Structure formats: C-alpha cells, structure tokens
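1. heads up, no residue letters with this:
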C-alpha cells in the first residue's frame, strides 16, 4: 500500500472539491482520476497534486470507464480512495472496491488516522445510528457527500491524459424529467405537520402558517402514505425527503426517529404539540405545548398572515 497517497475518483456528476477535503485529512498527496470531460479535469486540477484524465467520454457513460479507473487505482494502491455518493461515483467506486477486494464504506461523515489505520465515522440506518470503522491492511474505499468546498490553489496541477479502453456502451438518448412536486431541500423554511391534524381540510391551517413564514408545507409519513392528505413528495423521513432549512416547524408531530432523521440538519427546530411528553420536545430548540388549532392561527396572525 502506498501510504503517501490518497486518490479521489471524479465523475462528471460529482462536485470534486468536496472529495479533496476528505482526502486531505489523511495528510497525503492527493491524486484525482477523472472519468469525464476535460473541463472537469481542469477544474479539479487547482485543488489536487496530480490529475489523471481518461479522455473525452463522447457518448460513453461514466460507468464505461469503471474498469480503467479500477486498474489505475489498483496499480497505485493508495491509502484511501474517495468518491461521491452520486450515480456515477457509486458505479466507479464499486469497480474500485472489487479490484482492491475492499468494501465500499458509504455514508462517510468523518475520516481520521489512528496509527496506520484509516478510521471512518459513518451514518447508517438512515442516520439513526453512527458506526466507527477502522480499515487496516489495505486501501479504504469511501463514498462521501461531495458538497463541501475547498480553496483553489494559484498553481494548478498538469492534466495528464491516460489511455483508456471504455466498455462498449453509449448513451443513446437523454430524456429530461419533469419534477411535479416541490423541492423541499431548497426551502429556507419548512412547516411539517403530523397526526395531530384531525382532518384533510385542516391542512389549510398549516399552509397559512407556511405562507406567513415564506416556507413550504411538509408532513410525516402517515399523512402522505396513510391517509393521503399530502403528496408523497412532501413526506420527510428516512425513506422520504431530507431537509436542511434555516427553520423547521414541527406541528402535531410526535418526534419519532424515523421522521427526525429527515430534519436533523435544520438550523432551528420549533415544535408545537399538545403532549408535553412528546419526544419532539427533547430534539427541538423551542417548544410550544398547546393545541395546534389554537397555536397555529395565533402564530399566523402574529406574522401578518391569514389563518
């Protein structure tokens, strides 16, 4: 194993600079292997020490370069290989893991060194639990969220083109999808409602509060998949959407883990519930114990909205 190097695997759909931050924590030289357009390779050149580029993909999908990426990484045997949790990133990391006979550790939130071991803290079971895993005796293959940013160096690494033999596959058609629902992930304010609501028509109360706050309406799973009072794309939880708003208001939501996992990145959580023993009060920043049918209209009116 080459303990002096960590590699990042970059596909067209990955924000490469976020991967560099993880690789840098290991105190090694960072090498990027890029399966994508030259523009991607040039963009990452400012944040790594070396760039290996597999050439213009043309109509070949990222997955077609998986054997080439796996071969290069296996030959180098770096301390760690870091890729993004995107479709392209997962495809490339799977091939790398197979070539190195190493498991791919997903949901990585923290990476550190303990002697010669790479120690990884990762989120499992939809965020309900965290596991701390030590990888010894071989490269650690890590799938991480690539959203972080890294300072760009004034001196960019040279882009080295490497001969590649992609698999005989090509993209024959691209069909854009139409998103019918709302992107809760982009909302600065989200008001979520749960089983404390008594009737479908009462969703209007929640909409009024959300409107007064300039936010979006969301719900717990029972309201979307049980009684169908709200569309499924508004359901927040382990198997639903995950949000990170500036403000999340939980109305009539008990605060079970399955739901709260979806809002754990919220900056501020406010809870409204008539049950003072509801678990949500142990997980919020501000709590109001009271009947939502009295509290919500009062809040809406105080904000200048219409209940």
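-> Looks like it arrived, so ask away. Bear in mind the structure is a predicted one, so any value in this text is a computation, not a measurement.

2. only C-alpha atoms for contact and neighbour calcs from this point on.
-> Noted.

3. could you pull out the strands for the protein?
-> Secondary structure of the chain, counting by DSSP state E: strands at 2-11, 29-35, 50-53, 78-84, 104-114, 117-124, 129-135, 140-144, 159-161, 189-193, 216-219, 247-251, 268-273, 286-289.

4. As CSV, these with distance to residue 150 would be great.
-> What follows is these, written out as CSV (distance: least, C-alpha to C-alpha, whole Å):
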stretch, distance to residue 150
strand 2-11, 14
strand 29-35, 13
strand 50-53, 16
strand 78-84, 15
strand 104-114, 16
strand 117-124, 20
strand 129-135, 25
strand 140-144, 15
strand 159-161, 19
strand 189-193, 27
strand 216-219, 31
strand 247-251, 27
strand 268-273, 26
strand 286-289, 34
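
5. my guess is residue 91 contacts residue 66, does it?
-> Yes: using C-alpha atoms under 8 Å, residue 91 makes contact with residue 66 at a distance of 7.0 Å.

6. the more surrounded of these two?
-> residue 66 (22 against 19; other C-alpha atoms under 10 Å).

7. Second structure for comparison follows:
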C-alpha cells in the first residue's frame, strides 16, 4: 500500500476503530498523543507502530499545541491524518491538514485506496447518502464503526519537544446540574416537543429514570430551551450512557454522533421513517404525549 497515517489522540475514545480503519489503507500507523503522559501510555496499547507524546503541563490546554504537532507530522511526512470527533482533536487535526495540504472530510465512515489517492466515504445529506472524496492526502474526522483495540505488544513511546506555551487555563467551572460525560442514563429532547410548555413531560421522565437531560442543537440555539452545555452532538458534547432515550428527535448526524457510544439507545418519534431509528436499538413509533407519560410511570 505504501501509505502512512498519523492519528491525533487527545483521548482514547473510539481509537480502536480509528486504528483499524488506518490499518486497512496504510503500511505505517502512528499516534500523536497530545495531553498527559498517562494518555500516551494508554494509547500505546492500541496497535500503532509508533506513539509520539506531546505532553502539556496541567495548566496548558491541548489546543495550543496544534501548530507544534502539525509541524512535527509535516516534517515526518504523512498521507492520512485522522482523529475522533472531540473538539480538541478536531482543532489539532485542522492544523495538521493545513500543514500537509490535505483535503478535509468531516464525517468519514471508511477509508480505501484508488491508485495513489486516498478515498474517504463521507456521510452527508442528514445521514442519507455517502459521498466518496478522493485526494492524494486526506485529513478525516472518523465517525465510522468502532472496533476493539488491536491485540499486540505496546508501541514504544517517544517524547516530542514541546515549546513554551503562554496560554494557560486560569480556572475551571462546572456547569450547574450537568454530568453528561459520566451519566449512566440520559434523556434527549428534540424539536418534536414543539413548545417550552411541554418540557415538564421530559423533566418528569428524567426524574423517574434518575437521568441527565440533553438536547439537540436547535433546542439550544433556536428555541433557547436549554443552555449549550446540554447540547448532545459532535459540535458540543458526547455521552456514553448505559441508556439513552431520544424524544422527538429526527436524527441529524451532528446529534447521533453525540450518543453513538451509548450501550442501549431508544427513540420515541411519531414518524416511522425518522433517521433516529437507524441509530437506536429500540424504536417506539407513537405520539410522545402518550408514550412519555407511560414510560415515566413504568420507570417509577
């Protein structure tokens, strides 16, 4: 194959699938572990040939290391750069894409080769179509199937020189009442609720479940029902609960990517053709104003 891939990792989420996708088109797979030294030790067991650690101080956000990482990877040479959909990894991937002159794909499901070109299957049109994007160099946010880590010995870890960074985190403030990242149960709200007056239905269900509340982007930006820390999707937050119930949500790729790692996902929608049903283990077709109270009573 002759292709070379670098993976940007600011966390280990979905790294097994990313490494597996890279292996299908590359002879060489390397991981740039950007963050703590513990992160580098963790990702070394995922089956890459090489792991390079870009270690930031505890008070330095990882995003300012983007130019440093990009310069290193460009000097080393690569055909493909990959990351998951976390905000920090996407930020660094963008710097790498610019440094290597790569085409950028935001929702890659799979990779293949066509002669000297890399081909990325990119999910488009509200998850209804796949477009094949072909270019000699490709930078992809990979959102395709996840795989278990590849068995094998851990890669040796190299430490890259990191310049002095003036950016500092001066404090952290946790948004009141949110815990989407660690919640075992989450209820998601979509535009199917129609009006703010119907939100108490969802509050009652969440209380009965002991669940965190989440919402789609339009419920925040357009309707102002919830603050941005409750938005579940690739543009904001991700969650991997044991149970996710999506109520009145059509199923845009931005939102579905936010709960793709949920162990069990359930959708409630009155449209039997809603895209959300393609992303859930269970689908309930019905009027949410009938279904949600019944679920609430069942959980009680």
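-> Structure's in. What do you need? Predicted model only: the values in this text are computed from it and were never measured.

8. neighbours of residue 130 of the second structure, just the number please.
-> For residue 130 of the second structure, the neighbour count with other C-alpha under 10 Å is 15.

9. Can you name the residues that contact it?
-> By C-alpha atoms under 8 Å, 6 or more residues apart in numbering, residue 130 of the second structure lies in contact with 121-124.

10. count of residues packed around the closest residue to residue 150 of the first structure other than its chain neighbours?
-> Closest residue in space to residue 150 of the first structure, ignoring its immediate chain neighbours: residue 17 at 5.5 Å, by C-alpha to C-alpha, 6 or more residues apart in numbering. Residues within reach of residue 17 of the first structure, counting by other C-alpha under 10 Å, total 23.

11. What of residue 177 of the second structure?
-> 10.

12. Most neighbours of all the contacts of residue 130 of the second structure, which one?
-> Top of those by neighbour count (other C-alpha under 10 Å): residue 122, with 23 neighbours.

13. Can you get me the start-to-end distance on stretch 30-45 of the second structure?
-> 12 Å (C-alpha to C-alpha, to the nearest Å).

14. which outside residues touch it?
-> Under the criterion C-alpha under 8 Å, 6+ apart, residues 5-12, 15, 48-58, 62, 65, 69, 149-157 lie in contact with stretch 30-45 of the second structure.

15. Distance from the chain centre to that stretch, please.
-> 18 Å (C-alpha atoms, centre = their mean, to the nearest Å).

16. And for stretch 114-126 of the second structure?
-> Taking C-alpha atoms, centre = their mean, the mean C-alpha location of stretch 114-126 of the second structure is offset from the chain mean by 19 Å.

17. just checking, residue 84 of the second structure touches residue 13?
-> Yes: under the criterion of C-alpha under 8 Å, residue 84 of the second structure makes contact with residue 13 at 7.5 Å.

18. Comparing the two, which residue is more hemmed in?
-> residue 84 (29 against 15).

19. Contacts only, for that one.
-> Listed by C-alpha under 8 Å, 6+ apart, the contact set of residue 84 of the second structure reads 8-9, 13-15, 18, 90, 141-143.

20. 10 Å instead?
-> Counting by C-alpha atoms under 10 Å, 6 or more residues apart in numbering, residue 84 of the second structure touches 7-15, 17-18, 90, 93, 106-108, 140-144, 234.

21. again with residue 282 of the first structure
-> Here residue 282 of the first structure is in contact with 255, 271 (criterion: C-alpha under 10 Å, 6+ apart).

22. sorry, back to before: identify whichever of the strands of the first structure lies nearest to residue 230 of the first structure.
-> Nearest of the strands of the first structure to residue 230 of the first structure, taken as C-alpha to C-alpha: strand 216-219 at 7.3 Å.

23. Mean deviation, the closest one versus the second structure?
-> Mean deviation of strand 216-219 of the first structure relative to the second structure after superposition (mean C-alpha distance after the TM-score superposition for the first structure): 5.1 Å.

24. Run the chain-centre distance for that strand.
-> Relative to its parent chain, strand 216-219 of the first structure has a centroid offset of 20 Å by C-alpha atoms, centre = their mean.

25. which is the next helix or strand following that strand?
-> helix 221 (DSSP states H and E).
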